[in-house]
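Asker: give me coordinates for this.
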Amino acid sequence: MSFAAHTRPTPPQIVGILGGMGPAAGADFVRLFVQACTERMGALGIPVHDQAYPEHWLAQVPIPDRTAALNDTRPGAHQPADPLLQATGRLAALGARVVAIACNTAHAWHGLLQQRFPQLVVLHGVQEVASALARRQVRAVGLLATQGAYEAGLYQRELERQGTDCLLPEPHEREWLMEGIYDGVKAGNYPLARLRFEAVALALQQRHGVSTLIMGCTEIPLALAEHPGLPGVALVNPSVELAAALARHAYGCADALG
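Answerer: Okay, here's the model as predicted:
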């Protein structure tokens, strides 16, 4: 066997992405994942070229509304569980070993997916965010999210475990967020979305003095990220944290923090 054969790098793992919640957010997550892979290769000293990126599959399948399903727990076609399971099964059949869920509220079904597919690592994006904030010693954050995510306590629970206070909008402000998500981003009206998201972000900042905000719905960064209307506020994009975690797993660095 040649020396080259001994030194040939191990190919990255095949990974999968559960998208379609909504489609624009799923497509944007792929962009973030490719960017995270480029950064990971640089950190590992791997030459960056097309063939060095991991094989990754995006399942953009129609998934019933997550918030509506959490408010109506009766079994039926309005529930996301079956299509989420079917899409995960397709990703597993394609060889994926690690799967990321490109939707915050859909993490309410994370436990079910992990239980049904024990051969996979189903990443928990909310836990990734909470851990990242704890490492940065952020003690209090404001949360912009869907009504379903608030009611399920997805972020509140994980942040509390890490010792981070989670500050929530008032009920009418949550309605503004839902309007920005559904009548704004999902309907293609980004100016409306930005207006609603900024109003809630500024209200949290002024009421609590908080300087870090989690954009806890994949639609929110599409209208709000890197916008100059929020001076002095650090915006945390959970998709960025999840994409970085997926890249670490793909290159065999799941325990790395960087």
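Asker: contacts and neighbour counts: CA atoms only from here.
Answerer: Noted.
Asker: which parts of the stretch 51-200 of the chain are strands?
Answerer: In the stretch 51-200 of the chain, the strands defined using DSSP state E, counting those that start in this stretch lie at 56-60, 98-101, 121-122, 140-145, 165-167.
Asker: okay, the ones you listed in a markdown table with distance to A152 next?
Answerer: As requested, the strands of the stretch 51-200 of the chain are exported to a markdown table (distance: least, CA to CA, whole Å):
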| stretch | distance to A152 |
| --- | --- |
| strand 56-60 | 24 |
| strand 98-101 | 17 |
| strand 121-122 | 19 |
| strand 140-145 | 11 |
| strand 165-167 | 14 |
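Asker: ok, and what's touching the longest helix seen in the chain?
Answerer: Taking DSSP state H as the criterion, the chain has its longest helix at helix 23-44. The contact list for helix 23-44 (CA atoms under 8 Å, 6 or more residues apart in numbering) reads 17-20, 47-48, 53, 58, 60, 102-103, 218-219, 222, 239-240, 243-244, 246-248, 251.
Asker: the structure of the following sequence is requested for comparison with the preceding one:
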Amino acid sequence: MKDRLILGIIGNTGPEADEVLQALIRLECAKRGASKDQDFLPTIVVKNPNIADRTLAIFEGETSPSLGVIESSEILLRNGCYFAALPSNTTHYFYEEYQSKTDLYIFDIIKLTIEDIKKSGTRKVGLLATTPTVETRIFEDRLAKEGIEVVTPDAETQEKNIQAAIYGTATPGGNHKQRLPDGLKAGNQALGLERVSKAVSKLAAEHGVEVFILGCTEISIISESLGIRHADIRFVDPMKLLATECVDFYTDVKNEIESIKNPITDPKIRITGISREEAIQYVAKKHMHNNIIIFH
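Answerer: Below you'll find the model as predicted:
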């Protein structure tokens, strides 16, 4: 398998996040005609328990998750992966920090989401995300540059209906570590759906929001149920966009490889800030330099 073009997934940024992403990638491949094992994307997943909690890193100054992300990236590189998906929105607060320290090209899930919203022509969106994602404005500031207003829950709704839905109910006087195990991260989808649904109804009624970003991979787990319950609302799911990009990018790199005729030297460029086309060329050249090309 090492001679093949391989997608990497940096897992363990949510108990089910990498599994949900793999399922979405499988569905995307099936939509394009995949019908047997050999038709699906070669993939290596690294579930690294050393990726630190993002909320604790942002709010309490604890260890940055970048250290674990870089460690996972190096494992993927050693095993022939040159591009990867990281299924976590909050971790992207540290995107430039970890991307600047690895030769592995990592998709920017925030950028993919913003591009999708721009194409739709939407001028106002609601954001359902962890409190660190909301307070660090990783969506808001970039959407504001595109003239798109972002509406977020008030502080009480954010805690009781979003943060608690994801991490569990906060105990009286407790900090982020002291929560009940009744959130989506603990597998409680029924309660999580009820909580998030209340926030959706409140923002829709009070602010006229008709489009919501599911800005946490745990909330993506209940996206189908939210869509059924709120049929008049459009939910933008970054995880689905990431899955689509994984398949699109793989296809584009494969085509780029097949178009290259001359011997390739190992590309040495700064990955941070490169365009999608530059990333395709980078991954293709990286792969050709290090592998015998085999496609089936």
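Asker: what's the TM-score here?
Answerer: Overlay of the two chains. TM-score (TM-score structural alignment, normalised by the length of the first structure): 0.85; 236 aligned residues with a CA RMSD of 1.9 Å.
Asker: re earlier: what's the closest of the strands of the stretch 51-200 of the first structure to A203 of the first structure?
Answerer: Each of the strands of the stretch 51-200 of the first structure has some distance to A203 of the first structure by CA to CA; the shortest is strand 140-145, at 10.0 Å.
Asker: other SSEs contacting that closest one?
Answerer: In terms of contacts (3 or more CA pairs under 8 Å, 6 or more residues apart in numbering; DSSP states H and E), strand 140-145 of the first structure is packed against strand 165-167, helix 171-179, helix 190-208, strand 212-216.
Asker: buried sites along the second one?
Answerer: Buried residues in helix 171-179 of the first structure, counted by 16 or more other CA atoms under 10 Å: 173-179.
Asker: same question, the third one
Answerer: By neighbour count with 16+ other CA under 10 Å, helix 190-208 of the first structure contains the buried residues 190, 192-205.
Asker: kindly report the same for the first one.
Answerer: When neighbours are counted by 16+ other CA under 10 Å, the buried residues of strand 165-167 of the first structure are found to be 166-167.
Asker: what range does it cover in the second structure?
Answerer: Per TM-score structural alignment, the counterpart of strand 165-167 of the first structure in the second structure is residues 149-151.
Asker: once aligned to the first structure, how far is that stretch on average?
Answerer: Averaged over the aligned pairs, stretch 149-151 of the second structure sits 1.1 Å from the first structure after superposition, using mean CA distance after the TM-score superposition for the first structure.
Asker: quick check: buried residues in the longest helix of the first structure?
Answerer: For helix 23-44 of the first structure, by 16+ other CA under 10 Å, it's 23-30, 32-34, 36-41.
Asker: for stretch 103-121 of the second structure, same thing?
Answerer: 103-110, 112-114, 117.
Asker: just the ones of the contacts of helix 23-44 of the first structure in helices?
Answerer: Per DSSP H, those map to helices at 222, 239-240, 243-244, 246-248.
Asker: so which of the residues you listed comes closest to I214 of the first structure?
Answerer: S239 (10.6 Å).
Asker: would you agree that closest one is in contact with T218?
Answerer: Yes. Between S239 of the first structure and T218 there is a contact at 7.0 Å, judged by CA atoms under 8 Å.
Asker: which one's more surrounded, those two?
Answerer: More crowded of S239 of the first structure and T218, by other CA atoms under 10 Å: S239, with 30 against 26.
Asker: for the residue mapped onto A225 of the first structure from the second structure, give its distance to G187 of the second structure.
Answerer: Correspondence of A225 of the first structure to the second structure, assessed by TM-score structural alignment: E224. Taking CA to CA, to the nearest Å as the measure, E224 of the second structure falls 16 Å from G187 of the second structure.
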